Each structure stands twice: as C-alpha cells, then as structure tokens.
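# Structure for this input, please:
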Amino acid sequence: MPIGVVVRRAPGVTRWAKWSWKATDVLPGAGPADWTTLRTVDGVTYFHVATLDVDLHASDTEAYVHELQTRCPSLYIIMRADTARSDAPLRLVSVTASPYEAQDYADNGEDIVEKVAMPAAVRNWVEAYVARHHVEVPFVKRRRDRQRVDATQDGIGDHRINQTTDVYRAPTTHETQS
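The predicted structure follows:
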C-alpha cells in the first residue's frame, strides 16, 4: 500500500537547532511527492516528503498483532539525515507497521524513528492481512534433558593435548623458565 509521509518543520527552540522536524501524519494511497509544501501557518510548514510502499510479510504477523493490540496502533516512519540536499535535510528510508523492525532501525543510532497514528483504512488492511496469514505459535518451555553431567568427569582440557603431569599443581622453577 502506498503511504505518503507528512513532516512538520517548526522553528527550533534552542540556538543550536534552527528547525525542529517531526513526522506527523501519513496519507494512505498518496501519489508520488518530493518535499511538496502542503501548508504554512505561523512559521510552521508541513511537507509531503515522499510516498513509499508499505509491504506486509507473513513472517512478521506476530509483530503486527503486537502493534494492533496497543492502545493507539501506529505506523513507524524511519528517516535519515541527508546532507546531499540543502532543501531536504531528511531522507525517508522506510514506513513499517512492525514495531520490531522499527526497533532494529532505532538501535543503530543513526536513524530517526517516528511513531504516527495508523489511519483506519491502514488498520483495516493490516487486520485483514493478519486474519489471513497469522499462525499462533504455542509457547513451549524448554526442559533440560535428564542426563547427569556432574556425576563423572570426562577429562581435563583437550584430549588431543598430551598432559604428562597434574594440571592442578603449581609450576616448578624449571617449568617457568622455559
């Protein structure tokens, strides 16, 4: 599903940041865009940055279920600083419905991950996909096997290395000089 991303540019509140950027909305089914100005009010400008396809994968349905069960299901907007363009300081990397994928991007420390409320049309689409493809995997607690590994000693160290002496004794002066 094509999703357009709206980013707000507001004046910065410190002298170190001229602008404050935040992903605020998504536009389901939007056409192509490249930093199209939507509106400007009192120095705050809203841009339709770009439109990317959101793909759903059957292997990620657990993540979608997790997101749909939250109080406010969201889409995650992943952006990266772009120094190549002076008119567009951020580059849209991805839009995802998976909180697990968003966490992977957040962990690298270079990407900006913003959470935007999922519109009803997108939520219905994700719910229908989950209903078709999700298979609940039952939790199985692993148990240790019943073999006693502490009852006998299999040996000390690597059996391929010849141990001619007791490995627990203190080295003698003759052995330490070599």
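
# Could you use CA atoms for every contact and neighbour count after this?
Noted.

# What are the boundaries of the strands in the chain?
The residue ranges that make up the strands of the chain, judged by DSSP state E, are 2-14, 17-28, 36-41, 44-53, 74-81, 90-96, 111-117.

# Rebuild those strands as CSV, extending it with mean neighbour count and distance to residue 175.
Supplementary listing: the strands of the chain in CSV, determined by neighbours: other C-alpha atoms under 10 Å; distance: least, C-alpha to C-alpha, whole Å:
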stretch, mean neighbour count, distance to residue 175
strand 2-14, 18, 68
strand 17-28, 17, 66
strand 36-41, 12, 78
strand 44-53, 20, 69
strand 74-81, 21, 60
strand 90-96, 20, 62
strand 111-117, 19, 56
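
# Could you also give me the structure for this second sequence? I'd like to compare it with the first:
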Amino acid sequence: MAAQQRAGQAAGPGAPPDTPPGGPPVPDHYRVLGVAYTARKAEITRAYREAMKAVHPDRQRPERRSSADEQAKQLNAAYAVLSSPVKRQAYDQTIRANLVQDQLMSRYVGGFYPAAGGDADPFGANLRRDTTAAERRERAVTDRHALVTVVVVFGGFTLAVLIGLLVWGVLGALLRATT
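Have a look, this model is predicted:
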C-alpha cells in the first residue's frame, strides 16, 4: 500500500506517457516501485523489498492472492529492468523518446492522448484545445526566435552571395581591363 502511495507521488506532471502512439504500452517502472527517476540502485532495491513485503502473495488472504500475484509480477519486472544498468539505460531512452513525442504532439496538435484513456471523439472535434495565455506567449517567443534565425541565416547567405558577386565582378573587370 505504501508503494502505491509513493507511486502516485512519483508520477508528476513530467511523468512519461503510459501508451505511446503507434506502439505497445510502456509500463512506468519508476511509478510501480514508487521511486524518482533519479533514484540510485540502493533506493530502488529498498523500495522493491518494502513493496514486496507488502504485496507478496504468500502474505495475503486467499481472496487477495490473485491481485497480489499480479502486483508481485509487476514489481519483479520493474526491479529486473531498473536494477540492471544496461536495461535501465535502454528503458530510460525509451521513456525519453515517448515523452518527447508527447510534448511535440501536445505542442502542435493540442495533445494526442485522451485525458483518461476513455472516450475518444470519433469525429475529431476535440483534437485541439484552446491555448492558454502562457502557451500563446511561449509560442510568440518561439516564433520570434525562429524568425530571427531565418533572417540571420538568409541574411548571411545573401551577404555571402553579394560579396561573391562583387568579387567576381571586380575580378572580371580587372581581367577585361588587362586584355
């Protein structure tokens, strides 16, 4: 029970999505164990042992054994991934990719995932949501930065072309004058 409470606290607004678009569900092993994404191996081991003590099927009443068995399997899978440095690194890269994908989708189409995984609008009327004032300000700043970048790149390219034409013209005039 304590692991489930910690799991709710560990999953904050920056938590990765549970179901990436176009792929199988990615379980959040950090949420299952109730540890932070920056947790060290000792913290992961401690959280795993505490959670297993609480949900181990042999310590449960017969009517709760099947659900405890499922929880124990989830804990074992999470611990197997997070306790191995190689598996944890691969898992973290998968989570980051999914998180970046979700942020991009929310930036450009107002979010991809239904809020609670429930009823999706079959006609797409709710695919875009109204932007908040903070989002409009952020978008304006981003657009300004993009415009400045385009102007700098285009201006630099134009300047290089003009200088090239000027040098070419001067060299051509000098060659014509000498012949």
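
# overall similarity of the pair, as a TM-score.
Put the two chains on top of each other and the TM-score (TM-score structural alignment, normalised by the length of structure 1) is 0.22; 69 aligned residues with a C-alpha RMSD of 5.6 Å.

# Distance to residue 103 of structure 1 added to the strands of structure 1, as JSON lines?
Formatted as JSON lines, the entries for the strands of structure 1 read as follows, by distance: least, C-alpha to C-alpha, whole Å:
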{"stretch": "strand 2-14", "distance to residue 103 of structure 1": "19"}
{"stretch": "strand 17-28", "distance to residue 103 of structure 1": "17"}
{"stretch": "strand 36-41", "distance to residue 103 of structure 1": "28"}
{"stretch": "strand 44-53", "distance to residue 103 of structure 1": "19"}
{"stretch": "strand 74-81", "distance to residue 103 of structure 1": "10"}
{"stretch": "strand 90-96", "distance to residue 103 of structure 1": "11"}
{"stretch": "strand 111-117", "distance to residue 103 of structure 1": "8"}
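
# So for residue 132 of structure 1, which of these sits nearest?
strand 90-96 (18.8 Å; C-alpha to C-alpha).

# Check which residues of stretch 81-93 of structure 2 are buried.
For stretch 81-93 of structure 2, the neighbour count (16 or more other C-alpha atoms under 10 Å) marks 81-83, 88, 91 as buried.

# Pick out the most distant pair among these.
Farthest-apart pair in those is 83 and 91; separation 11.4 Å (C-alpha to C-alpha).

# For structure 2, which segments count as helices?
Ranges of helices in structure 2, per DSSP state H, are 2-10, 29-33, 41-55, 65-83, 85-109, 133-178.

# Could you single out the most deeply buried of those?
Sort the helices of structure 2 by mean neighbour count, taking mean count of other C-alpha atoms under 10 Å, and helix 29-33 sits at the top with a mean of 24.

# Check which helices and strands that helix sits against.
The helices and strands touching helix 29-33 of structure 2, judged by 3 or more C-alpha pairs under 8 Å, 6 or more residues apart in numbering; DSSP states H and E, are helix 2-10, helix 41-55, helix 65-83.

# helices or strands next to the longest one in the packing?
Put plainly, it is helix 65-83 of structure 2. When contacts are defined as 3+ C-alpha pairs under 8 Å, 6+ apart, helix 65-83 of structure 2 packs onto helix 29-33, helix 41-55, helix 85-109.

# can you list those helices in JSON lines and add distance to residue 66 of structure 2?
JSON lines is the format used below for the helices and strands packed on helix 65-83 of structure 2 (distance: least, C-alpha to C-alpha, whole Å):
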{"stretch": "helix 29-33", "distance to residue 66 of structure 2": "17"}
{"stretch": "helix 41-55", "distance to residue 66 of structure 2": "11"}
{"stretch": "helix 85-109", "distance to residue 66 of structure 2": "28"}
